[in-house]
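S.K.: This is a predicted model, with the sequence first.
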Amino acid sequence: MATRTASLTVLLPAAGAEIQLLPAGVFRSADGSGRPAGVAGWKLDALTAARVIQAAAARETPLVIDYEHQTLHAEKNGQPAPAAGWFHGSGLQWREGRGLYATDVEWTARARNMIGDREYRYLSPVIDWDDKTGDILALRMAALTNNPGLDGMTAVALSALFHHPSEEENSVNEMLKKLLAALGLPEDASEETAVSAVAELKSKADKAGEAQTAKAELAALKASVATAAGATPDPAKYVPVETMQELQTQVAALTARMTEGEVADVVEGALAAGKLLPAQKEWAESLGKSNLAALKGYIATAPQVAALKGMQSQGKQHGGNADQSTDADLAVMKALGLSAEEFAKGKKE
């Protein structure tokens, strides 16, 4: 593997405290040079970006942003190489689907003015890359330039350089950070991620509330039935048979509803965990409705689907006797205490 160095160019329409250094995915130079040669393009994904960030964060000194890559040319042309800005490796961030970003960029006053006046409009990062795979290996520095090599990058707002959050904004930001932390999300989580987490939390709370309400209703109905059934008949407080039957019907219906919900949760969980094959879903639901404890016992001892893949395909065995018991059948017989003959008879019925 050989390592090569390339300087690219990113559109920088205005200055800001945050800049996009490289895009995500596979990309090539747009300046007509045909770079990179020998590979489909430069590649940057979450894994390669993590290595780049780790290497940059290990540096004690910040990375420089100069003008026209003069830092690379100073030894040959003897000209000064003043900095336009600085950024720290620890401030690099990977953003899925967007690319590699530098945050907390420290621009010089001269660079801010030149970018604001559109005297410079592009950013050109300098990278090391693998000439066999195109993987980006390291970020060395960056430069302001007007000779673009890449386009379509995220613009940076000039106002971000001079904006100082008010006390009210700081208070709101702190509150948002606490909310994100309570949701188990990082401070830089996207709005879409945060909203999705809140929706999921609300859904869980709603389901928990519905289950609690159903349990309370069931307990109340059972208590009513027990009271009516055990009380000494009193002509003044006589409970008609029709009323008793209605209460019993309600209890049965509510119990069935709760059992169906629990069976569905158990079956879906077992499918997701690989404890049931999709072809077993209907059988498992039927078993759960008649004997939920037996279903739970079977799932607890059932092998993972991965262990059955070599023997089964869409719930059927590869060749052999169709009546021969599978590992899943044996686990069911064990959970239900059935003999092979009883189990085979039940399957046929």
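M.R.: Received it, and whenever you're ready, just let me know what you need.

S.K.: C-alpha only now, for contacts and for neighbours.
M.R.: Noted.

S.K.: Show me the helices in the stretch 101-250 of the chain, by range?
M.R.: 109-116, 159-162, 167-182, 191-230, 241-273 (DSSP state H, counting those that start in this stretch).

S.K.: Report the buried residues of the third one.
M.R.: By neighbour count with 16 or more other C-alpha atoms under 10 Å, helix 167-182 contains the buried residues 177, 180.

S.K.: In addition, the following structure is provided for comparison:
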Amino acid sequence: MQVPAAGWIKDFVLKDDGFYRAVDWTKRAAEYLENKEYRYISPVINIRKEDRKVMELHSAALTNTLAIDTMEAIANSDKPGLDEVSSEESEDGSGSTLAALAKLLQLDPSTTMEDTCKAVSALLEERDSMQLKAGACQFEIVKMKADSIVTEALKEGKLMAWQHDTAFAQALNDPDGFARWLKTAPQVVPMGKLDYGPLPASPRPRSRAHELMGLSAEDIKKYGNI
């Protein structure tokens, strides 16, 4: 028994209410459809055993006995012009989700679904990598700002040296809040040169000769050193 092909599926078009196919019908099949001799297109799909998930469309056949209850009839369709619209969309690729995605990714219009998915995956990986780099750069900027604020606080005498690590952690967590605190914080460490006034003159030391001669410190001061 011969089972000739009725046509060839050229493209799929994704719309809001489902997948539509653009089919290049054979002359005989086109006559069958024109005469409404077949009502349905019955898809043959491969399903994964573990979760019953549809993995691929193997083929499709014209039939009057449908295995899927929710399929709509192609004969007496309430959507006139469906086949014509689908064909036009498949010709220029504007209605094809895959073609539109390939165009968006700047891929060749003939790129397969697998290669398109790989391109999308690569873009997602690149996005994640860029986000990590951006986060690292942002953290370095915050660290530099926190270090600058704490250094300024130390220079102004508003922090003691042993408070550096705690202050840095606070500035890292809330740099703006720490900067506001710095503006109103009192000085707790004296800064600059301390002025103690003139130093008292120290008495001239007595030597061994002075002791042997019986000269006191007052004598040395009064008469000078010998």
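M.R.: Perfect, I can see it now. The structure presented is a predicted model; accordingly, all values stated were derived computationally and were not measured.

S.K.: Work out the TM-score between the chains.
M.R.: Remark: TM-score between the superposed chains equals 0.36 [TM-score structural alignment, normalised by the length of the second structure]; 118 aligned residues with a C-alpha RMSD of 4.7 Å.

S.K.: JSON lines for the helices of the stretch 101-250 of the first structure, including distance to residue 281 of the first structure?
M.R.: JSON lines is the format used below for the helices of the stretch 101-250 of the first structure (distance: least, C-alpha to C-alpha, whole Å):
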{"stretch": "helix 109-116", "distance to residue 281 of the first structure": "63"}
{"stretch": "helix 159-162", "distance to residue 281 of the first structure": "56"}
{"stretch": "helix 167-182", "distance to residue 281 of the first structure": "36"}
{"stretch": "helix 191-230", "distance to residue 281 of the first structure": "23"}
{"stretch": "helix 241-273", "distance to residue 281 of the first structure": "7"}
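
S.K.: Point out the one among those that comes closest to residue 94 of the first structure.
M.R.: helix 191-230 (15.7 Å; C-alpha to C-alpha).

S.K.: and that closest one, what does it pack onto?
M.R.: Identification of packing neighbours for helix 191-230 of the first structure by 3 or more C-alpha pairs under 8 Å, 6 or more residues apart in numbering; DSSP states H and E yields helix 241-273.

S.K.: helices or strands up against the helix or strand following the helix it packs on?
M.R.: Sequence-wise, the next helix or strand beyond helix 241-273 of the first structure is helix 281-290, with elements assigned using DSSP states H and E. Using 3+ C-alpha pairs under 8 Å, 6+ apart as the contact test, the elements touching helix 281-290 of the first structure are helix 241-273, helix 292-301.

S.K.: any chance of the ones you listed in a markdown table, with distance to residue 55 of the first structure too?
M.R.: Rendered in a markdown table, the data for these read as follows (distance: least, C-alpha to C-alpha, whole Å):
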| stretch | distance to residue 55 of the first structure |
| --- | --- |
| helix 241-273 | 38 |
| helix 292-301 | 46 |
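
S.K.: Can you say which of those is packed in most?
M.R.: Mean neighbour counts were taken over these using mean count of other C-alpha atoms under 10 Å, and the top value, a mean of 18, falls to helix 292-301.

S.K.: Let me know the distance separating residue 110 of the first structure from residue 85 of the first structure.
M.R.: Shown here: residue 110 of the first structure relative to residue 85 of the first structure, a distance of 10 Å by C-alpha to C-alpha, to the nearest Å.

S.K.: Does the helix or strand hosting residue 136 of the second structure pack against any helices or strands, and if so which?
M.R.: Using DSSP H and E, residue 136 of the second structure sits in helix 113-155. Judged by 3+ C-alpha pairs under 8 Å, 6+ apart, the packing partners of helix 113-155 of the second structure are helix 97-104, helix 164-173, helix 175-184.

S.K.: hmm, back to that, more neighbours, residue 110 and residue 85 of the first structure?
M.R.: When residue 110 of the first structure is set against residue 85 and neighbours are counted by other C-alpha atoms under 10 Å, the residue ahead is residue 85, at 22 against 12.
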